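> Structure here, sequence nowhere to be found:
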């Protein structure tokens, strides 16, 4: 029967070519549908690699669609991502590409990312870094972020960087006592920083970053924006460098 001989080709077409060329099973009789179903099963059992091929194609399409959607999110929030007026800026402030990091001091992967980001910035030399305080792992995370942001308001960007680095290395439980010890060890005015932690300015920064992360559909840390690309999770320096090179190449 023609249907029997056509089944493998029709199946491959329906699995790989996509819905535009899918079979119209409604046009078949009950007997034809039953026979086609049997032939499909037989074909798949004899050629299971077809299923893997179809899954791979579907994953590639989904990844491409997600990447395109992420680029749209970056484009729609470019000012708040790269030039919000309050986030700490490091690396090369005049770099031709910007790396934005959404981070949480209690996040183990954020700590793992520290040397990788440092290696990327040093090796490339032309990347601007923007740190976004995004505390999502409970009250201890919020307390740490408030302390870091307050240090920036009270003592400036250099003090923020010192506190930021110290908090990423700190393995204890943050509290007013431990945070005072950190600021004292750095030679900072602990009373002024502690007093500023609950200020409207500190609250506003963290609230704005949370709202930005929500718009960017970011729910975990670390999350990065590198040029036009979203990087959802930890990546080693060499992979981030490849992405940076690709962003530059796309600019022509």
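Okay, I see it. Please read all numbers here as calculations on a predicted model, not as lab measurements. Numbers count the residues shown, from 1 in each chain.
> alpha carbons only for contacts and neighbour counts from here, please
Fine.
> Following element in sequence after the helix or strand where residue 64 lies, please.
Per DSSP states H and E, residue 64 falls inside helix 49-76. Downstream of helix 49-76, the first helix or strand assigned by DSSP H and E is helix 78-82.
> what about the helices in the stretch 51-200 of the chain?
Ranges of helices within the stretch 51-200 of the chain are 78-82, 108-124, 139-155, 157-169, 176-185, 190-196, 200-215, based on DSSP state H, counting those that start in this stretch.
> okay, pairing it with this:
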């Protein structure tokens, strides 16, 4: 907070100088005497003590400008990486494939907020009906996360999109150990060929998908999950269904 106030006070000092009795054209800050400097500081201090809301107003303006700058920077990142975000053949696409708005999620199966967001996204897609949804496997929470993503991606490569979505949904509520033994049991329960899927988990093809997603996440400056891209906006962190719907509506009116 102190670092933020320094430029604010500096700006306040400059503005107050021009409010003093002598003409602005006659004021030379570099040539002020120590006595004048002390008087100026006293005036500034007295003004801020009498009007502390000025500081908060200045902080609010600064935060708004920083937020606008971050939003523009995120929008630029989306544009530069649009092909990898929206047209990657190695990522599962659901929702309405012909929807007027695309939502991309970077997720990790061991992320508690990703699991929380799962029902919100499901509700959003059902309620809106015009959102194209893309899942980016983005394991960042350790070895079990990596194994779970390998299992899901291997399922898609071996058994196709429908099987992938079945496995993805199951893993979002899976409470067992995330290892080959657990995945074999899960695949058997879902009626999938566990032997083929587990054998594919450590393939170069699976490794390349994860590596590409990690590289994309790094370019997008993603450091946590869930992270979303909706239209040309980055949504960093968990958002409930109603908040995502509100953002979708705003994007459509732009």
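Perfect, thanks for sending it. Predicted, not measured: the structure shown is a model, and the values here were computed from it.
> TM-score for this pair?
The TM-score (TM-score structural alignment, normalised by the length of the first structure) is 0.89; 236 aligned residues with a Cα RMSD of 2.0 Å.
> Compare the helices of the stretch 51-200 of the first structure and give me the one nearest residue 102 of the first structure.
Among those, helix 200-215 comes nearest to residue 102 of the first structure, with 8.1 Å by Cα to Cα.
> Using a markdown table, lay out the helices of the stretch 51-200 of the first structure together with mean neighbour count and distance to residue 242 of the first structure.
Below are the helices of the stretch 51-200 of the first structure laid out as a markdown table (neighbours: other Cα atoms under 10 Å; distance: least, Cα to Cα, whole Å):
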| stretch | mean neighbour count | distance to residue 242 of the first structure |
| --- | --- | --- |
| helix 78-82 | 17 | 21 |
| helix 108-124 | 16 | 10 |
| helix 139-155 | 22 | 31 |
| helix 157-169 | 18 | 26 |
| helix 176-185 | 16 | 37 |
| helix 190-196 | 17 | 40 |
| helix 200-215 | 16 | 24 |
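> Which among the ones you listed is found nearest to residue 247 of the first structure?
helix 108-124 (13.5 Å).
> what's the closest one aligned against in the second structure?
Helix 108-124 of the first structure lines up with residues 112-128 of the second structure when matched by TM-score structural alignment.
> residues in contact with the matching stretch?
By Cα atoms under 8 Å, 6 or more residues apart in numbering, the residues outside stretch 112-128 of the second structure that reach it are 95-96, 107-109, 131, 172-173, 225-226, 238-242, 244-245.
> Show me which of those are buried.
95-96, 107-109, 131, 172, 225-226, 238-239, 241, 244-245 (16 or more other Cα atoms under 10 Å).
> Distance to residue 32 of the first structure for the helices of the stretch 51-200 of the first structure - can I get that in TSV?
Formatted as TSV, the helices of the stretch 51-200 of the first structure follow (distance: least, Cα to Cα, whole Å):
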stretch	distance to residue 32 of the first structure
helix 78-82	55
helix 108-124	55
helix 139-155	62
helix 157-169	65
helix 176-185	74
helix 190-196	75
helix 200-215	50
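> Out of these, which is closest to residue 12 of the first structure?
Of all those, helix 200-215 sits nearest to residue 12 of the first structure, with 39.4 Å by Cα to Cα.
> Quickly find the element holding residue 252 of the second structure.
Counting by DSSP H and E, the element that carries residue 252 of the second structure is helix 241-253.
> Could you tell me the angle between that helix and helix 112-128?
Between helix 241-253 of the second structure and helix 112-128, the angle comes out at 60 degrees (axes from the mean of the first three to the mean of the last three Cα atoms, to 10 degrees).
> which bit of the first structure covers helix 241-253 of the second structure?
Counting by TM-score structural alignment, helix 241-253 of the second structure lines up with residues 237-249 of the first structure.
> List the superposition-based mean deviation of the matching stretch with respect to the second structure.
If you overlay the two and look at stretch 237-249 of the first structure, the average distance to its match in the second structure is 1.4 Å (mean Cα distance after the TM-score superposition for the first structure).
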